[in-house]
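Colleague: Starting from these lines, generate the structure:
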Amino acid sequence: MKEKFLRLERWTSGFSLYAACAMLLLAASLGMFQIITRFVLELPAEWTEVLIRFSLIWMVFLGIPTAFRQGAMVSVDVLYRWSPPRLRRLLDWVVCLAAIGLIAIIIWWGWDYAVRGKVQTMSGLESVSMFWAYLAMPVGGVFSLIGIIANLLDTQRLELETAV
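Modeller: Predicted coordinates:
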């Protein structure tokens, strides 16, 4: 069961990281397009600003699961380094439960924002509902929950390995 869950987590974290990278690429491409249209062609495309903003929001919420999985999101390095192994496991559980609580709130209120935002439209893109922008919170939150639980089952502390 543990291996199946970790396999699912590898797939979901890989997918979310790939999607986060795609959102960064989209934001950078739209930024270049905006610079060309605004300063070279002198015909600004207002819709690019909105899409850049929302692609960066999606990028952050889709990148967070990887940080949780690698143990780099909620960091208590000093306490972890100074603690004996039994206390480290307790610390892992405390951090996990606190992170799950935070992500549960983000999922709950993110979904609420998305549902309420259905009637709003994006400025510059009047045909697109704000639902799609706000949906980043619950979607990223669900991927994050999987990463948090996977890190508890198979702890990784990659931020400690790269710290100087």
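Colleague: alpha carbons only for contacts and neighbour counts from here, please
Modeller: Fine.
Colleague: Output the contacting helices and strands for the longest helix along the chain.
Modeller: Among the segments of the chain that qualify as a helix by DSSP state H, the longest is helix 2-35. The helices and strands touching helix 2-35, judged by 3 or more CA pairs under 8 Å, 6 or more residues apart in numbering; DSSP states H and E, are helix 47-69, helix 136-153.
Colleague: compare with the first, here's sequence two:
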Amino acid sequence: MRGAILRFEHYATALATTGACAMLVIASALGMWQIVTRFIIERPAEWTEVLIRFSLIWMVFLGIPLAFRIGAMVSVDVLYRWSGQRLRRVLDTLVSLAALGLVLVIIVVGWDYARRGSVQSVIGLEDVSMFWAYLAMPVGGVFCVVAIVGHWLDPQRMELETAQ
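Modeller: As a prediction, this is how the structure comes out:
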């Protein structure tokens, strides 16, 4: 069972990370296009600024699960280094529970924002609902829950390994 959960978590976190990378590529490409249209063609594309903002929001919320998974998001480094194996497991559990609580709030509030924002249109893209921007919070939150559970089952402390 543990192995199946970790496999699912691996693929889910990889999917979220790929999505975050894709959003960074989109934001970069749109930024370049905005420079071309504004300074070379001299006819700025207003819609690019809004889409850059949306892609950066999605990038952040899809990138957070990787930070949780590798143990770089919420950590108690000093206590972790000073403690024994049993206390480390207790710290992992407490940090995971606190992170899950926060992420569950983000999912609930994010879904409420998305539902309420569905009646709003995006300035510059009047045919697009704000639902799609706000949806980043609950979607990223669901990926975070999977990553937090994966980190609790198989803790990785990559930030401790690279710290001096």
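Colleague: sorry, back to before: include mean neighbour count when you put the helices and strands packed on helix 2-35 of the first structure into CSV, please.
Modeller: Below are those laid out as CSV (neighbours: other CA atoms under 10 Å):
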stretch, mean neighbour count
helix 47-69, 21
helix 136-153, 22
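Colleague: To Val95 of the first structure, which of the ones you listed lies closest?
Modeller: Val95 of the first structure lies closest to helix 136-153 among those, at 9.3 Å (CA to CA).
Colleague: hang on, the earlier thing: indicate which one of the helices and strands packed on helix 2-35 of the first structure is closest to Met23 of the first structure.
Modeller: Per CA to CA, nearest to Met23 of the first structure of these: helix 47-69, 5.2 Å.
Colleague: Okay, buried residues for the helix or strand just after the closest one please.
Modeller: Moving toward the C-terminus from helix 47-69 of the first structure, the next helix or strand (DSSP states H and E) is helix 77-82. Using 16 or more other CA atoms under 10 Å as the test for burial, helix 77-82 of the first structure gives Tyr80.
Colleague: By how much does helix 77-82 of the first structure deviate from the second structure on average?
Modeller: For helix 77-82 of the first structure, the mean deviation from the second structure after alignment is 0.7 Å (mean CA distance after the TM-score superposition for the first structure).
Colleague: Would you convert the helices and strands packed on helix 2-35 of the first structure into a markdown table that also reports distance to Glu126 of the first structure?
Modeller: A markdown table is the format used below for those (distance: least, CA to CA, whole Å):
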| stretch | distance to Glu126 of the first structure |
| --- | --- |
| helix 47-69 | 9 |
| helix 136-153 | 19 |
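Colleague: out of the ones you listed, nearest to Thr121 of the first structure?
Modeller: Between these, helix 47-69 lies closest to Thr121 of the first structure; by CA to CA that is 11.0 Å.
Colleague: how big's the offset between the closest one and the second structure?
Modeller: Mean deviation for helix 47-69 of the first structure: 0.3 Å (mean CA distance after the TM-score superposition for the first structure).
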